[in-house]
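1. After the sequence you'll find the predicted model.
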Amino acid sequence: MFIQKAWRSTAFGIYGYLNFTKSGFLEHSKKFKEEDMKMQIQGKNCVVTGANSGIGYATAEGLAKRGATVYMVCRSKERGEAALSKIQSVTGNQNVFLEVCDLSSVGEVKSFASRFSSKDQPVHVLVNNAGILEQNRSTTSEGLEVNFAVNVAGTFTLTELMVPLLEKAAPDARVITVSSGGMYTTPLTKDLQVALTEKWTEMYGNKGIGFYTMHPGWADTPGVTKSLPGFSKALSGKLRTNEEGADTVLWLALQPKEKLVSGSFYFDRAEAPKHLALAGTSSSHAAINSIVDSLRSLCGLSS
């Protein structure tokens, strides 16, 4: 077991350094097609969580530039308003709105979903970008560990409650979940990883909703600087920009669905492996059914 863990970490470090850094993006971008990003999506409603900074901000700005109606879901009203004002100014798109919601609270997520659903309008794109990496253990007022609360429980609850609105946008509806490369080093236990996207595809694929996960690479976001200062310092100048990190999110939002494979994991505009060779993580995906049942119960969602 120790040898396998050591192999996972070593393989991930090498794989990540070669692929997830800015140099990896520049190398992969040689294969990008410029026309893929020129599409305009006026009239499409896009919801982006964690949109006031980092990859979420770059995603919201990129969607607004292409004419979408963008709903920025942010925890901080003050930071959200500042980001909203900046995006409207830069893009000239006034159809950008702020929705205040703390994704670490299942109760707040339910309130937001109920409030948003009352608009009774289709959601064409849901981007599950919000995520945190707190090093010190703490719990929310609902008794959930804070990383789990945001990265799993809040994201799961929001996606489940958005399904009826996504159905209204079928067959073009899609959910894009930003994942962490850390999934390569650990089997599935109680974390989101890419398995929930596979499960959502199985459950809701016949409703005209596509589900995709993507890895942004190692980007120089405020979250990385705060949570992983040593990592950020060691790779100073080698990390991706927020725009480079958000590139595949935007690509997934813009492509015709027939070009995409629901349930798949994407990196730099291409399908990517979900497991590293010999890492011993693939068999753990069998646990997803019981995890989904547990999440439904934990988050108070009906089956």
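-> Right, received. Where do you want to start?
2. CA only for contacts and neighbour counts going forward, please
-> Will do.
3. and Gly131, what is it in contact with?
-> Taking CA atoms under 8 Å, 6 or more residues apart in numbering, we find Gly131 in contact with Gly50, Asn147, Val150, Asn151.
4. ok, so of those, who is nearest Ser236?
-> Gly50 (23.7 Å; CA to CA).
5. surely that closest one meets Arg75?
-> Yes. Gly50 is within contact range of Arg75, at 7.4 Å (criterion: CA atoms under 8 Å).
6. the more surrounded of the two?
-> Taking other CA atoms under 10 Å, Gly50 and Arg75 do not tie; Gly50 has more neighbours (26 against 19).
7. Report the contact partners of that one.
-> Gly56, Tyr57, Met72, Val73, Cys74, Arg75, Asn129, Ala130, Gly131.
8. any idea which of these is closest to Phe265?
-> Asn129 (14.6 Å).
9. Looks like the closest one contacts Thr177 (just checking).
-> Yes. Here Asn129 lies in contact with Thr177, judged by CA under 8 Å, at a distance of 6.2 Å.
10. What is the helix or strand that Val109 is a member of packed up against?
-> Per DSSP states H and E: Val109 is located in helix 106-117. Helix 106-117 sits against helix 155-168, with contacts defined as 3 or more CA pairs under 8 Å, 6 or more residues apart in numbering; DSSP states H and E.
11. Which residues outside the helix it packs on are in contact with it?
-> With contact meaning CA under 8 Å, 6+ apart, helix 155-168 is reached by 103, 106, 109-110, 113, 117, 120-126, 128, 173-175, 207-209, 295, 299, 301.
12. That helix: how far from the chain's middle?
-> 14 Å (CA atoms, centre = their mean, to the nearest Å).
13. want to compare, so here's the second one:
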Amino acid sequence: MIKSETSNEKIHARALDLSLQKDVKRFAREMLEQFPKIHYLINNAGVAGDMTERIFPNPAVKHEREMTKEGFELRMATNFLGPTTLTELLLERIKESGSPDEVSRIIHVSSMGNMYSKINPNDMDLMAARQPRFDVSLQYCNSKVMQLHYNCHLARQLKDSNTESVALHPGAVRTNIFRDVSSLGRLLLIDPMLWLLGKNSRQGAQTSIFCVVSDDQLNGKYLMDCRPAWFVHPSVGEEHHETKMINQQISANMMLEVLLYLGRVILKLLLIPWMLWLYKELTMGICYLTKKLDGKIVIITGGTKGIGFQTALGLAQRGAEVVVASHNAKETEAAVADLKEISGNPRIHARNLDLASQVSVRKFARTILEEFEAIHCLINNAGIGGDLLHKYLPNPDHGNPHKFTDDGYERIMATNFYGPLTLTELLFERVKASGKPGDPSRIIHISSLENYYAKINLFNLDLNSRKTPFDARAQYSNSKLLQLYYNQFLARKLKESNCQSVALHPGLVRTNFTKEFSVLGQWITYIKFLIVGKSAQQGAQTSIFAALSDEDLNGRYLSDCRDAWIVNPTVGREERETKIIKETKHLLGVP
């Protein structure tokens, strides 16, 4: 991927497990044999854990002290011991590679978490063997302050050489480092932090790149956002602290900086909700396309209310013949009557469909194939969520949220993924045959930003959550990620045809999908609605755009009528996607 994007063939892949000293030494020997010069060493790799586990424990993750085969605690071994050994073994080669005109550099990717470390110089318990209760967060912070101590130690050692040592804090970066955090911890702490202060991976890499290319004197410095960081543990920087690790009380100046920092945080917390609302309003995608759809057949699932109703209305007003499919016959008939009255289009039909039932899906598909000779657009809009806080604050009115359909499938997965996949496969050839050059037919999948938080184990597929503790949010996220996998799978299949597959995130739309949430869950969602929420009409704009646009949308994932930029990093991995989709089709008995 890097080679294709940069056209640089001088990129090499090497295996290295930083948690194992034996592997670090093997890697160092290979580097010294292969490269006569090493100009930059970036100690970037690291592991963290559930930073919120004391407040919001995750029952699916065991928070125990993990030891490597060599007897070192995993986080300290990976974040500090491994990089230190590697640096020492390569140090002379790196020093030889620097020159007065162009210094070589050793770069340590640390973290602002170093501020919260607690290392007793009189009892150097780096392996956390004597902690009364192992603290993942504390061990991570300790490993990060050790990186800064080592940076200062190296800087003094390199003072009169052509090599520099520099450390940095990349920022709160949206990566999978928080994958072990509980759903409640993510919802109440991690997600708000990342939305308020977070960076994407490219933004987070900027200070590391700056450390490589800068002509400034950086030896011994600790940077953040390409400039000196001011929020650092008080023991960093004085030689006797690096050698003896003696903790000091925070100085008066440090206290003043802390107070100023807290003041800025409070100001941000007051201003950022309004800034987020303004950003949402200014960047909201609105479909201004006036393309007519006379003679086109559109099928939309879940079109009786919310996004689906507004999408059906927008397409009906442009002349399309629309089939509205939903499981409640009475609601569907009422919605169709409203659509006909508002749009003035009599070619709108109500059909019964329960996506959670494979029997209903197959019956519906047969009816549609018998009734319509062409299907120009299939919109897989219907879906259900679940109470994100059900594990902590269950809603007694709705019983156990881990429910199964008559087919034996978990309800959220059956409705959001299994049903749409079966329907799409049964209608696939008809949709494909309905497209023309310059006027392709389309299959549209309504996914969600929640796909980013999905965790699907390729080697232990448990899509119905029978073997693992049920988590409504995780299940919902997984179903939305699988929609994106299926979108990519179809896009490759449709590459040379007159049919396209496209997925989209409609935004946080004010609909009734929170009806099964607990009171607290509803209030949290309501606050989100106030800040970044959309009306159903606004939420339908990207769906309408996907149906009307003349652009090549095959395989794309949209948000606000343009390409979405927050997506699960596993999307696009063909082998992974193909394996999961084929296994799902086999499970459902779909050819």
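-> Looks like it arrived, so ask away. Please read all numbers here as calculations on a predicted model, not as lab measurements.
14. Report the TM-score for the pair.
-> TM-score of the superposed chains, computed with TM-score structural alignment, normalised by the length of the first structure, equals 0.88; 292 aligned residues with a CA RMSD of 2.5 Å.
15. Can you show me the helices along the stretch 151-300 of the first structure?
-> Here the stretch 151-300 of the first structure has its helices, by DSSP state H, counting those that start in this stretch, at 155-168, 195-204, 222-227, 229-234, 242-254, 288-299.
16. What span of the second structure is the last one aligned with?
-> Mapping helix 288-299 of the first structure onto the second structure (TM-score structural alignment) gives residues 577-588.
17. The matching stretch against the first structure, how far on average?
-> Following superposition, stretch 577-588 of the second structure is found to deviate from the first structure by 1.4 Å on average (mean CA distance after the TM-score superposition for the first structure).
18. Mind listing what's buried along that stretch?
-> Neighbour counts over stretch 577-588 of the second structure (16 or more other CA atoms under 10 Å) mark Glu577, Thr578, Ile580, Ile581, Thr584, Leu588 as buried.
19. Just send those back as JSON lines, with distance to Ile531 of the second structure too.
-> Converted to JSON lines, these look like this (distance: CA to CA, whole Å):
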{"residue": "Glu577", "distance to Ile531 of the second structure": "35"}
{"residue": "Thr578", "distance to Ile531 of the second structure": "38"}
{"residue": "Ile580", "distance to Ile531 of the second structure": "36"}
{"residue": "Ile581", "distance to Ile531 of the second structure": "36"}
{"residue": "Thr584", "distance to Ile531 of the second structure": "38"}
{"residue": "Leu588", "distance to Ile531 of the second structure": "40"}
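20. ok, of those, which one's closest to Glu333 of the second structure?
-> Closest to Glu333 of the second structure, out of all of those and judged by CA to CA, is Leu588, at 29.9 Å.
21. and the top helix by length along the second structure, what other elements does it pack with?
-> When the second structure is parsed with DSSP state H, its longest helix is helix 252-283. Judged by 3+ CA pairs under 8 Å, 6+ apart, the packing partners of helix 252-283 of the second structure are helix 519-532.
22. between the helix it packs on and helix 252-283, how many degrees?
-> Here helix 519-532 of the second structure runs at an angle of 80 degrees relative to helix 252-283 (axes from the mean of the first three to the mean of the last three CA atoms, to 10 degrees).
23. In space, what's closest to the residue most central in space within the second structure - neighbours in sequence excluded?
-> By CA atoms, centre = their mean, the second structure has its centre lying nearest to Tyr452, at 2.7 Å. Computed as CA to CA, 6 or more residues apart in numbering, the closest residue to Tyr452 of the second structure that is not its neighbour in sequence is Asn568, at 4.2 Å.
24. tally of neighbours for the one you found?
-> So Asn568 of the second structure, with other CA under 10 Å, has 18 neighbours.
25. what's the distance between it and Arg179 of the second structure?
-> 12 Å (CA to CA, to the nearest Å).
26. How about Gln488 of the second structure?
-> For Gln488 of the second structure relative to Arg179 of the second structure (CA to CA), the value is 24 Å.
27. what about the two, which has more around it?
-> Remark: of Gln488 of the second structure and Arg179, Gln488 carries more neighbours, 25 against 15, as counted by other CA under 10 Å.
28. What does the more buried one correspond to in the first structure?
-> Using TM-score structural alignment, Gln488 of the second structure pairs with Glu198 in the first structure.
29. My read is that its match contacts Ser264, right?
-> Yes. With contacts counted by CA under 8 Å, Glu198 of the first structure reaches Ser264, the gap being 7.3 Å.
30. who touches both of those two?
-> Phe211.
31. quick one, strands of the stretch 201-350 of the second structure?
-> Along the stretch 201-350 of the second structure, the segments classed as strands by DSSP state E, counting those that start in this stretch run 222-224, 227-228, 297-301, 321-326, 348-352.
32. what range in the first structure matches the second one?
-> The alignment of strand 227-228 of the second structure onto the first structure (TM-score structural alignment) finds no residues at all.
33. centre of the chain versus that strand, how much separation?
-> The answer for strand 227-228 of the second structure is 29 Å, by CA atoms, centre = their mean.
34. what's the answer for the fourth one, then?
-> How far strand 321-326 of the second structure lies from its chain's middle: 33 Å, per CA atoms, centre = their mean.
35. Can you name every helix or strand that that strand contacts?
-> strand 297-301, helix 306-316, helix 329-343, strand 348-352.
36. repeat that for 6 Å
-> Judged by 3 or more CA pairs under 6 Å, 6 or more residues apart in numbering; DSSP states H and E, the packing partners of strand 321-326 of the second structure are strand 297-301, strand 348-352.
37. Let's have the contacts of Gly50 of the first structure in a markdown table, adding distance to Met37 of the first structure.
-> Shown next, in a markdown table, are the contacts of Gly50 of the first structure (distance: CA to CA, whole Å):
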| residue | distance to Met37 of the first structure |
| --- | --- |
| Gly56 | 17 |
| Tyr57 | 17 |
| Met72 | 21 |
| Val73 | 24 |
| Cys74 | 26 |
| Arg75 | 29 |
| Asn129 | 20 |
| Ala130 | 23 |
| Gly131 | 25 |
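38. Going by distance to Asp247 of the first structure, which of these wins?
-> Using CA to CA, these come closest to Asp247 of the first structure at Gly56, 11.0 Å.
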